[in-house]
Each structure stands twice: as C-alpha cells, then as structure tokens.
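**Student:** curious how this folds, go ahead:
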Amino acid sequence: MSRGFVKEGDQEETPIIPPRAALPAGATNYVTPMGMELLQAEREELEDERAMLPTTDEQQRRVELAVINGKLDLLNERIASARILDPASQPKEEVRFGATVTYKINSSPTPQTFQIVGVDEADVAKKKIAFVAPIAVALTGQSIGSIVLLNMGGETRKLEVVDIQYG
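**Tutor:** Next up, the predicted model:
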C-alpha cells in the first residue's frame, strides 16, 4: 500500500539512535581487558532490556525495540572491531596504551594523573581518557622526566612526565 493512504497519526518517526564515542576513521579500536568486560556487560544489559519490553502499546514497543536494536548494532560493531591490549604487556619505561600517567603542567607543584584507555571506556570523572585525546597522543612514547609541548586552546603548555604505572 502506498504511504499516501496511511493516516497521518499512524506514521512513525524514525527513532534517533545516539552514536557511540568517536573513533577516528582508520584508527584501531584498542580496548583494555576491563574495557571489553564493560562492553560485554553493556550488551547483556541491552539484551535484557529488549527481552523485558512491555507489550501493552505496540507502537511504543516498536519504537523502543528499534532504539535498543540500533544501540545493539552499534555496540556489536564496536565489540567485533575491538583489539584488546593488556596494559601489563606494555613496556614499563614509556607511556603506552593502558598506562596510568602522572604529569605536571607548566611546572605546577600539583601533579595530575589519568589512565589512557579505549574510546568507549574513557570517563574524565574517573580519570580515564581515550588514547586518541590530544594529551594522550602527546604523552604516548614518552618516559619519566620527558617534557612535551602541547598546544591547548591557543596556549602552549609544557607537560612533564612524573610517573608511569601499569596494572
């Protein structure tokens, strides 16, 4: 039947599926073992949510099911493309994926610390940043005592690596 003969109130809008964290084109989807566990737990939650959808309003159920299935499709693509890198296997003397890095900015007496993780695991509140973030890129490959210049917001800042930990 042509869509011209469907009542206006019967037409469903295409649901908006929120995108996953940005991964630059061509970049390998590195994840920590914990990051992979989090992705798999997220998949289980979405599958449980899909199984528990109420069946009272069929139109609402179809929309919610489309959103969940869209999220699952994006998540499954991310899981399929994931390459697990165990921080314990990284060289201990330099900053690499999975490292917890302590650094100072512009000789500040207060050091800052973050862990370099995959894009889906990144959470600034938990002091975890994505390996594609400018500060992570700038510090990758550096060793304790290294000084790196980083342009942030039109201002050049000097970063000094104070400590590197894995585990």
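**Student:** going forward, measure contacts and count neighbours with C-alpha atoms only.
**Tutor:** Fine.
**Student:** which ones are touching the spatially most central residue of the chain?
**Tutor:** Geometric centre of the chain, nearest residue: residue 120, 1.9 Å, by Cα atoms, centre = their mean. By Cα atoms under 8 Å, 6 or more residues apart in numbering, the contact list for residue 120 reads 20, 21, 35, 39, 130.
**Student:** another sequence for comparison is provided below:
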Amino acid sequence: MNKAFTKETEPDDDEPALAPLPAGGKNYITPQGYERLRSELLDLIDNERPKMVDVVHWAASNGDRSENGDYHYGKKRLREIDRRIRFLTQRLEIAEISDPSIHHGRDQAFFGATVTYADDSGTERTVTILGIDEANSALGQISWISPVARALLKAKVGDEVSLHTPQGLQTLEILTVDYPAPGKTVG
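**Tutor:** So this is what the prediction gives:
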C-alpha cells in the first residue's frame, strides 16, 4: 500500500483544557482533594512513568518499530502520562486549599458543605459542594461553580433559592447543611 494512504498518528500534543473558572475565581479544593491529586502526581512521576519508559526502551530494543505494538502503545501511554503530569502540576499550582471543617456547626452553605434540599416536586437530594478537580457526581459531589452549587452557596437552612434550568425556574428549599467535624474527611 502506498504510504500516502496510510493513517498518520494523531497528534497527542493537545493539552487538555483546564476546567474553566469564573472570572477572577479561584481553584478551591479541600485538603483531602489536594492530597489525592498530589499523590496521583507523585505516583505518576515515581512509578507509572519510569515503568512505561522501561517498556518503551525494551520494545525499541527489539528492532523494527514500524510494526511493534508494544513500542507504539508504550509511546502513546507515555504521552498520556506526561499530559496528566502537566495537568496535575498546573492544577496544584493554582489550588486554593479551603478546609470546610472551619464551618462545622453552621447552618449556612459554603464550600465543602453537604446540603440536602427539596425541589419543586418535593424530591430530596443531598450534594457535597467541592472543588472542580475533586467533585464526583456519582458520589453526590458537585463542583462549587456548578449552577446548583451557585444557587445553594450562602443559603441557610429553611431558605428557598432559585435555580435556572432548561425546564425553567425551579425553587429549592434548603433542608440541612452539614460540615465535617475538624479532623474528619470530606465526601
């Protein structure tokens, strides 16, 4: 087959865009979230990357690289690791650590709060407001810049807040606001 008709490798140099922050906003993160990202970064640097470098070196020493799957996969995985290292480094540099336990016992929603609210239909939901790099929606965690979190922030137990949704304006009633006790973990 003519080389002109073969698929070239995709350029993997595209940097993943950092999740957008509001203008003038900060990248808030809990101490536990910061430690998780930091340990992931250190693991990539100290363990994953050196192992993959060894695999690529071994595969390259096997000769012809044009049909060497181990070499091609290893190089691709190495680019992914390097991209993740750059991403984590950038995020940790701009992180603003905020410990939600300082609000323990308060009934007003701030960063790190676990808030239970009821919507117009009476459906109750519980969410924890965390940083954009640590929130996991499958665990009921939302980013502090999400529309729901924006509506809940600074609201007190018993308050009703408005949330603009694609279906229209919804009213959310704040039922409970909880914070971790000092020394406890979030989420």
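**Student:** returning to what we had before: which of the contacts of residue 120 of structure 1 are buried, as a PyMOL select command?
**Tutor:** Selecting only the buried members of those in PyMOL, with burial defined as 16 or more other Cα atoms under 10 Å, works like this:
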select buried, resi 35+39+130
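**Student:** from the contacts of residue 120 of structure 1, which ones fall inside strands?
**Tutor:** Judged by DSSP state E, strands contain the following of the contacts of residue 120 of structure 1: residue 130.
**Student:** in CSV, list the contacts of residue 120 of structure 1 along with distance to residue 86 of structure 1.
**Tutor:** What follows is these, written out as CSV (distance: Cα to Cα, whole Å):
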residue, distance to residue 86 of structure 1
20, 22
21, 21
35, 10
39, 16
130, 15
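**Student:** and the furthest pair within the contacts of residue 120 of structure 1?
**Tutor:** Distance extremes for those: the farthest pair is 39 and 130 at 15.0 Å, using Cα to Cα.
**Student:** which residues outside the longest strand along structure 2 are in contact with it?
**Tutor:** The strand spanning the most residues in structure 2, taking DSSP E as the definition, is strand 168-178. For strand 168-178 of structure 2, the surrounding residues in contact (Cα under 8 Å, 6+ apart) are 104-109, 113-120, 152, 155-164.
**Student:** from these, which would you call buried?
**Tutor:** Counted by 16+ other Cα under 10 Å, the contacts of strand 168-178 of structure 2 give 107-109, 113-119, 152, 155-157, 160-161, 163 as buried.
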